[in-house]
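Enquirer: No sequence on hand, only this structure:
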C-alpha cells in the first residue's frame, strides 16, 4: 500500500513538472515532431495564424529591418530569427514559404503572424485567422 501511494505521488509530481496546455494556450496545438537533423527548437507546428495589419508597414521588426506588407515575413515566438518555413493553410491546402523576421504573435492562441501579401497567397485574408502547419526548412542565423 505504501509503495503504491509513493508511486502515485511521484507520478503526480512528475506530471506537474511537465509543461501543460491551458485553454487558449498557444502551445495547445503545437505538434512535437522534430525536423530530421534540425535544431530541437525547429519542430513542425500546427496552430492558428493571423496576419499583420497594414499599419505595421514600415515599422522595424525584431531583426532590425523594416516590415514590408508584400514581403514573405512572418513572426513566431519560438522559431529563431532568419528561419525559413513552409506554411500550409490547413483549410484550403495553399502554401507559402516565409522567413521568420519578427517576434509575435502577441495575441494568445496564435502561433504565427504573416504579412498581408503572404496572407493573400495562403487565401486567408477573408477569414483573418486560420489553422496552419509550419514546417521549418532551414535554421536562421540565430538558431
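Expert: Ah, there it is. Bear in mind that the values here come from a model prediction, so they are computed numbers and not experimental data.

Enquirer: When you work out contacts or count neighbours from here on, use the C-alpha atoms and nothing else.
Expert: OK.

Enquirer: May I ask which helix or strand encompasses the most centrally placed residue in the chain?
Expert: For the chain, the residue nearest the mean C-alpha position is residue 111 (3.4 Å; Cα atoms, centre = their mean). Using DSSP states H and E, residue 111 maps to strand 110-114.

Enquirer: in that strand, what counts as buried?
Expert: Neighbour counts over strand 110-114 (16 or more other Cα atoms under 10 Å) mark 110, 111, 112, 113, 114 as buried.

Enquirer: One more to weigh against that first structure:
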C-alpha cells in the first residue's frame, strides 16, 4: 500500500509540474503579455541596455538564456537573450528590446500577446 501511495504522489507531482510549467531547459511554451523598452541604462545583468540588440527582460530566467518569442496576433517570431529583470506589470511575461519588438510587429501598439519557449 505504501509503494502505491508514493507512486500516486509522484504521478500527481509530475502532472502538476507539466500543467503549470517550469523554467528548465525542457519547459513547455509559456504565454502572456509582452511590452518593449528602449532605455540606455544598466540592466540587472550589469550590461548596458542597447535597444538595437535582440534582448529581453524576464522575472526569473537565467541571464544568457535564449528564448524564441512569437507574437500571437501575427505569428512573427524572434530569438532574444535574457539580460534583464522584469516586467513588473501583472499579466506580462517579457519586456523586449525595441529591435526585438520591431521584428515581431508590436512597436506601434506597445504590447502584444506572446508565447515563448526556451531554446538551445
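Expert: Good, I have the coordinates. Keep in mind that what you see is a predicted model, and the values were worked out from it rather than measured.

Enquirer: Quick check: TM-score for this pair?
Expert: TM-score of the superposed chains, computed with TM-score structural alignment, normalised by the length of structure 2, equals 0.77; 103 aligned residues with a Cα RMSD of 2.1 Å.

Enquirer: sorry, back to before: which members of the buried residues of strand 110-114 of structure 1 define the maximum pairwise distance?
Expert: 110 and 114 (11.3 Å; Cα to Cα).

Enquirer: Could you pull out the strands in structure 1 for me?
Expert: 33-34, 43-51, 73-75, 84-89, 95-102, 110-114, 130-138 (DSSP state E).

Enquirer: show me what contacts the aligned partner of residue 83 of structure 2 in structure 1?
Expert: Mapped onto structure 1 by TM-score structural alignment, residue 83 of structure 2 lines up with residue 101. By Cα atoms under 8 Å, 6 or more residues apart in numbering, residue 101 of structure 1 lies in contact with 61, 62, 63, 73, 74, 75, 81, 82.

Enquirer: Scan these and report the most crowded one.
Expert: Greatest neighbour count in the contacts of residue 101 of structure 1, by other Cα atoms under 10 Å, goes to residue 74: 31 neighbours.

Enquirer: isn't it right next to residue 105, touching?
Expert: No. Judged on Cα atoms under 8 Å, residue 74 of structure 1 makes no contact with residue 105 at a distance of 9.2 Å.
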